[in-house]
Every structure is written in structure tokens, then in C-alpha cells.
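1. generate coordinates for the sequence data below:
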Amino acid sequence: MINVIWFGILFIGIAFGVLTGDGELLSKTIVSTTSDTVKLIIELLGMMCLWCGVMKIAERSGLTDKLARLLKPILRRIFKEAGKDDKALGAIVMNLTANMFGLSNAATPFGIRAMEEMDRINGHKDVASNDMVLFLVLNAACIQFVPTTVVSIRAAFNSGNPGSIILPALCTTTFASILGIILCKFLQRYF
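-> Okay, here's the model as predicted:
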């Protein structure tokens, strides 16, 4: 459905540009926009490589393992069923740890594995369990220690201080995560 919506937006925009006599401006804009997009992707690629390297250093130094050990007791209390299953809890911890460091690409396989493991222990295969819903909320609102993507985009656009987003991101994602847990626990009583 989203493809139809995007096609409609593009078609209407192009048709409007041609009908108003701005076809030349439209074609120049398309060319310059695609060029700018390629430049941005190349700049982001460099920044993402840097942050992935930093994450590898954090992983090899044991920082991510320490964070995972710190999270496990907390997550055992939050997740009723998945907290009792080491495979499910391990995948949840790895996903949230990668997300906390802003590495959503690295977190995705762990998120998929966590959902598969929680589905394995789910008694109702056609309905998401409360733990699955809570994990989805935590995954979407995950606490961000280093929002690497946002910092990379700000750096690519020559921000004076790309890292100034770190503290506000930490505060808002922490609040969103806590609120998400509270709302999930409250709504679990009724659904």
C-alpha cells in the first residue's frame, strides 16, 4: 500500500511540474537531489564505519558484556515468560545492547532471533504474547547512549557540534522506554 501512496505522490508532483511549465526546473531538481543523496550516503558510510569500529572496540573490551550482565536481572523481572528462557533473554539482551549503542543494523538479527525465541515459548502461536509486545515497545523506544545515526547525519551536514544530541537523546529515550514499560504492564491486565 505504501508503494501506491509513494507512486501517487511522485506522479502528482511530476504531473503538476509538467502542467505548470516547470519541467526544466523539475528535471534539474531531480538530478541535483540524486547527486546530493549519493554524497550523503558516502559521508554516512564513513561515519557508520567509524561507529561500527568503536562498537567492535567496546565489544572486544568487554563493555557490551558488562552492560548485558547489568541488564539481565532487570529484564528477567520485566519479561514474565522470556525472562525464564535463557535463549530468548540472551537475544533480547543482545538486541537492546546493540540498540543502546545506536547500531540498529547490528541489532536487527538479534531482534529477529528474540522474536523467534519468544514465539517458540508462546502458547498462542497466532497472537503476540505480552512479552513480544513489550519487546517491540522497548526495541522502538530503546535507550540510546550514542545515537550514531543522528550524530552521523549531523556531522555529514557540517553541524557545529554533532554530538550535542547525545544528552537530549539519552533523556528522551530513557523516558520513552520507562513510559513504554509502564503502559505495557498496565495494558497487559486488560488484553
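2. please make it C-alpha for all contacts and neighbour counts, starting now.
-> Will do.
3. excluding its backbone neighbours, what's nearest the most centrally placed residue in the chain?
-> When C-alpha atoms, centre = their mean is applied to the chain, the residue found nearest the centroid is Ser104 (4.8 Å). Take Ser104 and drop its neighbours on the chain: the residue closest to it by C-alpha to C-alpha, 6 or more residues apart in numbering is Ala98, 6.6 Å away.
4. where's the one you found, which helix or strand?
-> helix 86-100 (DSSP states H and E).
5. quick check: buried residues in that helix?
-> Judged by neighbour count (16 or more other C-alpha atoms under 10 Å), helix 86-100 contains these buried residues: 88-100.
6. which residue lies farthest from the center of this structure?
-> Relative to the average C-alpha location in the chain, and by C-alpha atoms, centre = their mean, no residue lies farther out than Gly21, which sits at 41.6 Å.
7. for it, what are its contacts?
-> Applying C-alpha atoms under 8 Å, 6 or more residues apart in numbering, we find Gly21 in contact with no residue.
8. check which helix or strand covers it.
-> Once you assign secondary structure using DSSP H and E, Gly21 falls outside every helix and strand.
9. one more, so I can put them side by side:
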Amino acid sequence: MNAIWMVLICLSVLFAVVNGSIGGFTQALFEAGKAAVEVCIYLLGIVSLWLGLTKILEDCGIIYKMSNFFRPVISLLFRNIPKGHPAVTNITLNLLANVLGIGNAATPLGIKAMEDLQTLNPKPDTVTFEMMLFIVINTASVQLIPFTVIGLLASYGSKNPNQVMLPTFIATIISAATAVVILYVFKVLNSRKP
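-> Next up, the predicted model:
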């Protein structure tokens, strides 16, 4: 990957020199760096807010009530996870964070869920079906309210940043359902192998 970035940078400099626009290239370089820092600080605020709210919800016990509410769905999808195992709570929290569009805050919860799923793994050097299913659902990440995207659109001056909600929800539902179906198809095909 570093080689690809180096080639892209060298080509950019070369084209800037050939076109005589090295001044514009340098200005764009610094403006992009400034914009990157501003966006990172903005996203840091969003992630901090939602991680804090998640911690408050966890300390109040609301998270565990939400986990119990979604337990039938999680248990239906993840059939080999025993009742009461902490993986269910962390999977639920991760999926809820993704549904609310705070994927950055969902990352630590996803890592914890994978660690919990690993405790159920009889072959630690092999990925279980539940781990694959969680990765697929997590990657597809159904989003009801894409807060990060709405925040970025608002920060760049969009007049109606909420317009992305319905298309994002529909697209992520379709992608998640497709990914889960494909995973189950591969599971069935793999189980038929001699």
C-alpha cells in the first residue's frame, strides 16, 4: 500500500511540474491537510459523544435491557452462542451503534464482541461461522441515522444533510440482507462437500 501511495504522490508532483502548476499543487496540499485535521477533530467530537453516551447507558443498565429486547433476534441469527453469554450484549451494542450511524463508536464494541466470540471457539486458529456472520453484518452495517455522514455534510454547508437518511437505510438493508444470504449459501455449499 505504501508503494501505491508513493507512486500516486510522485505522479501528482510530476504532473504539477509538467503543467507548470506547482504553486497550485502546493496550495492544494496544505489546504487538504488542514481540511483533514478539521474533519478528524470534528469526528473525534462525534465519537467521544457517542462513546460517552454508550458508557452512561451501560452504567444505567439500559444497555442490558436493550440487549434483552434484541436477544431473540440475535439468538436467531447466532444460534451457537449460549444464553447469557457476554457476546450477545456486545454484538447488540455494536449493531445498535451501527444502526444509529456511529460506526466509529461501534469499533471498540465490535472488537470486544469478537473477543467474546473467540472464547467460544473450539479451534482458536479458525474463524467460526458466528464470527463470519458478525463480520458480515458489522461490515454491511444497517444504518437508520447516519450521524457521521449527516455531520460531515452539515460541516461542508449542505442545505439539507438529512436527505441521505432514507437512501442510506434502504441501501444498507439491501447490502446486509444480500451479504447474510450469500454467507448462508456458502455455508450450505461448504457443508455438502465430502
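10. TM-score for these two?
-> TM-score of the superposed chains, computed with TM-score structural alignment, normalised by the length of structure 1, equals 0.83; 190 aligned residues with a C-alpha RMSD of 2.7 Å.
11. ok, back up a step: give me the distance between the residue farthest from the centre of structure 1 and Val146 of structure 1.
-> As defined by C-alpha to C-alpha, to the nearest Å, Gly21 of structure 1 lies at a distance of 47 Å from Val146 of structure 1.
12. so what's Pro109 of structure 1 up against?
-> Asn95.
13. gap between it and Ser177 of structure 1?
-> 21 Å.
14. so the aligned residue in structure 2 for Arg77 of structure 1, which state does it fall into?
-> Aligned counterpart of Arg77 of structure 1 in structure 2: Leu76 (TM-score structural alignment). At Leu76 of structure 2, secondary structure determined by DSSP: H, G, I helix; E, B strand; the rest coil is helix.
15. distance of Leu76 of structure 2 relative to Leu166 of structure 2?
-> From Leu76 of structure 2 to Leu166 of structure 2 the distance is 27 Å (C-alpha to C-alpha).
16. neighbour-wise, which of these two wins?
-> When Leu76 of structure 2 is set against Leu166 and neighbours are counted by other C-alpha atoms under 10 Å, the residue ahead is Leu166, at 14 against 10.
17. who touches the more buried one in this structure?
-> Counting by C-alpha under 8 Å, 6+ apart, Leu166 of structure 2 has contacts Leu144.
18. and it, what pairs with it in structure 1?
-> Alignment of Leu166 of structure 2 against structure 1 is given by TM-score structural alignment, with Leu167 as its counterpart.
19. any idea which element its match lies in?
-> Secondary-structure assignment from DSSP H and E places Leu167 of structure 1 in helix 166-188.
20. the residue farthest from the centre of structure 1 and Ile14 of structure 1: what is the separation?
-> In terms of C-alpha to C-alpha, Gly21 of structure 1 sits 11 Å off from Ile14 of structure 1.
21. what's the answer for Asn158 of structure 1, then?
-> When distances are taken as C-alpha to C-alpha, Asn158 of structure 1 and Ile14 of structure 1 turn out to be 31 Å apart.
22. my guess is Leu170 of structure 1 contacts Ile143, does it?
-> Yes. Applying C-alpha atoms under 8 Å as the test, Leu170 of structure 1 and Ile143 come out as touching, 6.2 Å apart.
23. between the two, which has more neighbouring residues?
-> Ile143 (25 against 18).
24. what about the more buried one, which SS state?
-> Per three-state DSSP, the secondary structure class of Ile143 of structure 1 is coil.
25. just give me the longest helix of structure 2.
-> Criterion DSSP state H: the longest helix present in structure 2 is helix 22-60.
26. so what secondary structure elements neighbour it?
-> Helix 22-60 of structure 2 sits against helix 2-18, helix 62-77, helix 103-119, helix 147-155, with contacts defined as 3 or more C-alpha pairs under 8 Å, 6 or more residues apart in numbering; DSSP states H and E.
27. quick one: the third one to helix 147-155, angle?
-> Helix 103-119 of structure 2 and helix 147-155 meet at an angle of 160 degrees, taking axes from the mean of the first three to the mean of the last three C-alpha atoms, to 10 degrees as the criterion.
28. in structure 1, what stretch matches helix 103-119 of structure 2?
-> The alignment of helix 103-119 of structure 2 onto structure 1 (TM-score structural alignment) spans residues 104-120.
29. what's the mean deviation for the matching stretch versus structure 2?
-> With both structures laid over each other, stretch 104-120 of structure 1 and its partner residues in structure 2 are 1.5 Å apart on average (mean C-alpha distance after the TM-score superposition for structure 1).
30. okay, buried residues for that stretch please.
-> In terms of neighbour count (16+ other C-alpha under 10 Å), stretch 104-120 of structure 1 has its buried residues at Ser104, Ala106, Ala107, Thr108, Phe110, Gly111, Arg113, Ala114, Met115, Glu117, Met118, Asp119.
31. could you do stretch 170-185 of structure 2 as well?
-> Of the residues in stretch 170-185 of structure 2, those with enough neighbours to count as buried (16+ other C-alpha under 10 Å) are Thr172, Ile173, Ser175, Ala176, Ala179, Val180, Leu183.
32. format those residues as CSV; extra columns: distance to Val7 of structure 2.
-> Shown next, in CSV, are those (distance: C-alpha to C-alpha, whole Å):
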residue, distance to Val7 of structure 2
Thr172, 34
Ile173, 37
Ser175, 33
Ala176, 35
Ala179, 34
Val180, 37
Leu183, 36
